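In: curious how this folds, go ahead:
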Amino acid sequence: MKWLMAPDSYKGSLSAVQVAEVMVQAVRDELPGAEAIGLPLADGGEGTVDALVTAGGGEKRFVEVTGPLGLPVRSYYGTIGRAAVLEAANLFGLPMVPEADRDPLCTTSAGLGDAIRAALDADFAEFIIGLGGSSTNDGGIGMLRALGVIFLDRSGNPLRGYGADLAEIASVDFTGLDPRLAAARITVACDVSNPLLGEAGATFVYGPQKGASPELCRRLDEAMAAYADKVEEGRAPMRNEPGAGAAGGLGFAFLTLGAKLMPGAEVLEAYVGLREKIRDADWVITGEGRSDGQTLYGKLPLHIAQLARESGAKAILLSGSLGPDSERLAPYFAGCFSIAEGPATLAECMENAEAALYRSTRHLARLIATASG
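Out: The predicted model follows:
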C-alpha cells in the first residue's frame, strides 16, 4: 500500500513541510515498512517557497529587501532549476506587521520588486510568485516602483510606493521598467478571483483584515480606481480580470507586466509533478488549517481530491479543524477529519497541533489497514 502525504500548511501552527513530515512518520510508526512519501504543498500563500523548494529539490537564496513598513528585512526566495520562486507572505506578510501598526496606507509591496531584481541579477528569467497572505493594499505600486516604474504627484514629485500614495498619483511612467522583464516569464499563483475594484475587490474584501475601516476602504477603492485609469491608458482593461484584486491589487500590477495568473494548486501541479505522484499512490492524505465551504472554491485540498479521483486513488482530508459547510466536502473525499481533540481554546489547539496530527494520522492509518484486510 502506497501513501502520499500532500498537505497545505496548518496556518499559524505548522508549515506544510512540518505537516507532511509528521504524517509520514505517523504512518511509518503505525505500519512499519509502509511506503509513505511526503509532498508538502501550498496554493500561493505562506509556505509556497518552502513547499516548492522541498518538492522540487531546489534551494533557498537569502536577500535583504524592503519590509512592509519600509525598514530592511532579511528574507529569501527559492530556486527550482532555472525558475525563481517568490512569495508575498515572507516579504511583507500580514504577521510581519504588528496588529497595532496595521494600516494599509502605511505598507508597501516594494520588497517583492527588490526580490525580483535580485533574482534577475542572478540570471533568472522564469518566476513563480505566490500572492497570498500579504499585508499591503497599494495596488502593487511599491513593487512596480522598485522595478523602475515612476509615479509622480501633481507637483511632479516622485511617490514612494505606499498605500497612501494611490490617492496622490498624477502620472505613471513605465519607460524606466527594468528591461530584463521583457524576456521574463512570470507565473503568479493566486487562489482568489477577486477583481481590483468594488465590493468584491481587493480593498473591500481584504482591506479590513489589514487595518482599514469602512470609510478608509471607500477612499482607498476610489484611489485605486484613479490609479487603474492612469495605468490602463493605451492598454487593454485589466481591472476586472480574475485575480486582479489579489494581495491588495498586486494581481493587477502583475497583469501590467504580462504575467499569467493561475490558481495556486495548478501551479504546484505543473512544477512538482503532482499528478504523476498521485497516480502512483493508493491513499492520499491532504489537509489545511481549517476546511469549510470555502475549500470548494479552488483550494488545494479540493484539487488534490479531484486528481486522486481521476487516478483511482482515495483521498482523505485531515485538517486542523472543520468549519461551516464542511459537510459539502464529503462527496470529494473518502473521509473528512479534524485533528482537534476535545474542548480546547484555539491557542491550545495550535500549541498541540503536532501531537494531535501525529495521533490522528496513526488512527487513520490503523483504520485503513484494518479495513483493507
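
In: C-alpha from now on. contacts and neighbour counts both.
Out: Will do.

In: dump the residue contacts of Ala344.
Out: When contacts are counted by C-alpha atoms under 8 Å, 6 or more residues apart in numbering, Ala344 touches no other residue.

In: now do Leu166
Out: Contacts for Leu166 (C-alpha under 8 Å, 6+ apart) come out as Asp138, Gly139, Ile141, Leu220, Ala223, Met224, Tyr227.

In: give me that answer again for 6 Å
Out: Taking C-alpha atoms under 6 Å, 6 or more residues apart in numbering, we find Leu166 in contact with Ala223.

In: quick one: secondary structure of it?
Out: Here Leu166 is helix, with the state taken from DSSP: H, G, I helix; E, B strand; the rest coil.

In: relative to Arg218, how far out is it?
Out: 13 Å (C-alpha to C-alpha, to the nearest Å).

In: tell me the contacts of Gly161?
Out: Ile141, Gly142.

In: which element is it on?
Out: Using DSSP states H and E, Gly161 is not contained in any helix or strand.

In: what sits against the residue nearest in space to the middle of the chain?
Out: The chain has Gly45 as the residue nearest its centroid, 1.7 Å off, counting by C-alpha atoms, centre = their mean. By C-alpha under 6 Å, 6+ apart, the contact set of Gly45 is Gly130, Gly132, Gly133.

In: and which of those is nearest to Tyr271?
Out: Gly130 (13.3 Å; C-alpha to C-alpha).

In: that older thread, the contacts of Gly45 into TSV, with extra columns for secondary structure?
Out: Shown next, in TSV, are the contacts of Gly45 (three-state DSSP):
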residue	secondary structure
Gly130	strand
Gly132	coil
Gly133	coil
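
In: out of those, which is most surrounded?
Out: Within the contacts of Gly45, most neighbours by other C-alpha atoms under 10 Å means Gly130, with 32 neighbours.

In: any idea how far the closest residue to it other than its chain neighbours lies from Pro98?
Out: Leaving aside its sequence neighbours, Gly130 sits nearest to Gly44 (C-alpha to C-alpha, 6 or more residues apart in numbering; 3.8 Å). Distance of Gly44 to Pro98, computed by C-alpha to C-alpha: 22 Å.

In: which one's more surrounded, the two?
Out: Neighbour count, other C-alpha under 10 Å: between Gly44 and Pro98, Gly44 has more, with 31 against 8.

In: who are the neighbours in contact with that one?
Out: Going by C-alpha under 6 Å, 6+ apart, Gly44 touches Gly130, Leu131, Gly132, Ala189, Cys190, Gly264.

In: go ahead and confirm the fifth one touches Ala265.
Out: It stands for Cys190. No: counting by C-alpha atoms under 6 Å, Ala265 is not a contact partner of Cys190; they are 8.7 Å apart.

In: here's the other one to compare against:
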Amino acid sequence: MTGSRTVVVAPDSFKGSASAAEIARAISVGWTSVRPDDRVVPAPMADGGEGTIDAFELSIPEATRIPIVVQGPAGAQVATSWLLLPSSAEFPGGVGLVELAATSGITLLDELAPLDAHTLGFGQAIADALDHGVSRLLLAIGGSASTDGGVGALAALGARFSDAQGRPIRLGNRGLGTLARVDLSGLRALPDGGAAILSDVTNPLLGPSGAAAVFGPQKGANEAQVLGLESSLARLERLVRTARPTVRGTTPGAGAAGGTGFGLLAWGAVLAPGADAVGAALGLPVLVAAADVVVTGEGRFDAQSAAGKVPTYVAGLARSAGARALLVAGTIDADDVPFDDAVSLVELAGNAADAMADPATWARAAGALLASRIR
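Out: This next block holds a predicted model:
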C-alpha cells in the first residue's frame, strides 16, 4: 500500500493497564513515526465496561460530566460522575450515560468481596440522572464487583426486597439468601426515551455459563461460594418472575455484571450489544467507511473476543468498508485471529510484566511495526 492513507485507530481499553484513549494515542504516534503522510484518526472505543464514559467524553465535546457521591460497592463513599450527552430534537433532556465501573466497579475495592459487594451506588447515579431530567439512559454495566442481581441498583430506584419478617434484606448476594418478597411497584419510571443496557456479555443469569459460575471466581468467590451465589440468584429469579412474568434469567445478557443485566431488564431497560451501541453513538461506522486501514485492540484477545467485544466489532466494520483490519493486543490467545495483521505487546516486550508496566511505549512500537508492514 503506497501513498497517503486514512487510518482509524479504535481500540478498547487495556483493562488494568491503560485507557482506550492512551492506547489509541500511542498507536497513532507510532504509526505516524513511520508513515508521516498518513491521516491518522484516533477513535478510542468501549463496549460498556470501564472507560465507556471516557470514550464518549473524548468523542462528544459537548458532553458534560455531572459529579456525584455514591455508596461504593463495599459501602465507602465514592466521588464519581455520570455523563450528560447534549440534547436533541429526539431527546430534549439529553442522554445520561451511567457507568457501573465508575460507581460499583471491581476496581473500587481494596479487597474483593464476592458475597457482600453490591450495586447500590450504580442505582444512585441512575437516580441522579433521572432527577436531572434526562430523556434517555445508556447504562454501561461492565467491570462490576458484585453478584447481587442488580438488587442494589433497583433498591436505589425504589424497589423493595424483604425477608420473611418484612425487613429489608442486607445488600449484596449474601442478602439474597434471606429474600422472601420482591415489590417492584415503587420503581421509578423509565425516561420517555427508555434505557439501553450496554454490555458485551451474552451469559444467562443461571447455570454453568451464568453469572455465578463464570464471573464469580473473577470476583473472589471460591467453589463453595459460587454455589451459594448461584442459589441466591435462583431465589431472586423466582421471586422477580412472580412480579414480572416476562422477565427471564435465560435471556442472553441477563447474567452480565453479576446479574445486573437481569435486574435492569426487570426495570424495563433493554439490552444492546455494547460495542455496537457505543460505536453507533460515537459515529465510528462513518469514520471507518472513509478509512483505508483500521487498527483496533484490547488487553487480551481470545476466544471470547468474538462475542461482541470491540476488536471483532471494529473488524466487521472494516471488512464492510473494504479497509484493512489490524490488531494490537496485550496478549493474543486465539486460534482464529480475523485480522490482516496482528501484534502482541507481550511478544514485543518479551514478557507480560514489562508490557503491562509501560503499555504506551509498547503500543507505540506496535503502531510503528504495523505501519512498516503495510504495502
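
In: what does the TM-score come to for these two?
Out: Scored against TM-score structural alignment, normalised by the length of structure 1, the superposed chains reach a TM-score of 0.93; 362 aligned residues with a C-alpha RMSD of 1.6 Å.

In: nearest to Leu31 of structure 1, of the contacts of Gly44 of structure 1?
Out: Leu31 of structure 1 lies nearest to Gly264 out of the contacts of Gly44 of structure 1, by C-alpha to C-alpha, at 32.6 Å.

In: so how far is Leu357 of structure 1 from that closest one?
Out: For Gly264 of structure 1, the distance to Leu357 of structure 1 equals 24 Å [C-alpha to C-alpha].

In: go on, Ala184 of structure 1?
Out: 41 Å.

In: again with Leu4 of structure 1
Out: Applying C-alpha to C-alpha to Leu4 of structure 1 and Leu357 of structure 1 gives a distance of 16 Å.

In: those two - which one has more neighbours?
Out: Set Leu4 of structure 1 next to Leu357 and count neighbours by other C-alpha under 10 Å: Leu4 wins out with 26 against 23.

In: for that one, which three-state class applies?
Out: Here Leu4 of structure 1 is recorded as strand under three-state DSSP.

In: need the counterpart of it in structure 2.
Out: Matched by TM-score structural alignment, Leu4 of structure 1 corresponds to Val8 in structure 2.

In: skipping its backbone neighbours, what lies nearest Arg28 of structure 1 in space?
Out: Nearest in space to Arg28 of structure 1, with sequence neighbours left out and distances taken as C-alpha to C-alpha, 6+ apart, is Ala34 at 5.7 Å.

In: do you know how far that neighbour is from Glu87 of structure 1?
Out: Separation of Ala34 of structure 1 from Glu87 of structure 1 (C-alpha to C-alpha) stands at 34 Å.

In: repeat that for Ala371 of structure 1.
Out: Computed as C-alpha to C-alpha, the Ala371 of structure 1 to Glu87 of structure 1 distance reads 41 Å.

In: who has more neighbours out of those two?
Out: Set side by side, Ala371 of structure 1 and Glu87 show more neighbours around Glu87, with 29 against 8, by other C-alpha under 10 Å.

In: what does the more buried one align to in structure 2?
Out: In structure 2, the residue paired with Glu87 of structure 1 is Glu99, using TM-score structural alignment.

In: spit out the contact partners of its match.
Out: Ala140.

In: could you do Val17 of structure 1 as well?
Out: Contacts of Val17 of structure 1 (C-alpha under 6 Å, 6+ apart): Pro40.

In: returning to what we had before: confirm for me that the match of Leu4 of structure 1 is in contact with Arg39.
Out: No: Val8 of structure 2 is not in contact with Arg39 according to C-alpha under 6 Å; the separation is 8.4 Å.

In: can I assume Gly123 of structure 2 sits in a helix?
Out: Yes: counting by three-state DSSP, Gly123 of structure 2 is found in a helix.

In: wait, it sits on Ala156?
Out: Yes: here Gly123 of structure 2 reaches Ala156: they are 5.0 Å apart, a contact under C-alpha under 6 Å.

In: between these two, which one's more packed in?
Out: More crowded of Gly123 of structure 2 and Ala156, by other C-alpha under 10 Å: Gly123, with 26 against 20.

In: Gly350 of structure 2 versus that one, what's the distance?
Out: From Gly123 of structure 2 across to Gly350 of structure 2, the span is 43 Å (C-alpha to C-alpha).

In: nearest residue to the aligned partner of Gly142 of structure 2 in structure 1 other than its sequence neighbours?
Out: Correspondence of Gly142 of structure 2 to structure 1, assessed by TM-score structural alignment: Gly132. Of all residues not flanking Gly132 of structure 1 in the chain, Gly45 sits nearest, at 3.7 Å (C-alpha to C-alpha, 6+ apart).

In: so the one you found versus Gly38 of structure 1, what's the distance?
Out: Gly45 of structure 1 sits 19 Å away from Gly38 of structure 1, going by C-alpha to C-alpha.

In: distance from the chain centre to stretch 224-239 of structure 2, please.
Out: 24 Å (C-alpha atoms, centre = their mean, to the nearest Å).

In: mean deviation (superposed) between that stretch and structure 1, please.
Out: For stretch 224-239 of structure 2, the mean deviation from structure 1 after alignment is 1.3 Å (mean C-alpha distance after the TM-score superposition for structure 1).

In: whereabouts in structure 1 does that stretch align?
Out: The alignment of stretch 224-239 of structure 2 onto structure 1 (TM-score structural alignment) covers residues 215-230.

In: tell me which residues of that stretch are tucked away?
Out: Under the neighbour-count criterion of 16 or more other C-alpha atoms under 10 Å, stretch 215-230 of structure 1 has 216-228 buried.

In: go on, stretch 123-139 of structure 2?
Out: Quick answer for stretch 123-139 of structure 2 (16+ other C-alpha under 10 Å): 123-130, 134-139.

In: so of those residues, which ones are in strands?
Out: Arg136, Leu137, Leu138, Leu139 (DSSP state E).

In: now tabulate the residues you listed in TSV and tack on distance to Ala257 of structure 2.
Out: Converted to TSV, these look like this (distance: C-alpha to C-alpha, whole Å):
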residue	distance to Ala257 of structure 2
Arg136	21
Leu137	17
Leu138	15
Leu139	11
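
In: how about the helices in structure 1?
Out: Taking DSSP state H as the criterion, structure 1 contains helices spanning 16-30, 48-56, 89-92, 110-121, 141-146, 202-206, 214-231, 246-256, 264-272, 274-279, 300-311, 346-351, 353-371.

In: which one of the ones you listed lies nearest to Gly176 of structure 1?
Out: Taking C-alpha to C-alpha, helix 141-146 is the member of the helices of structure 1 nearest to Gly176 of structure 1, at 9.4 Å.
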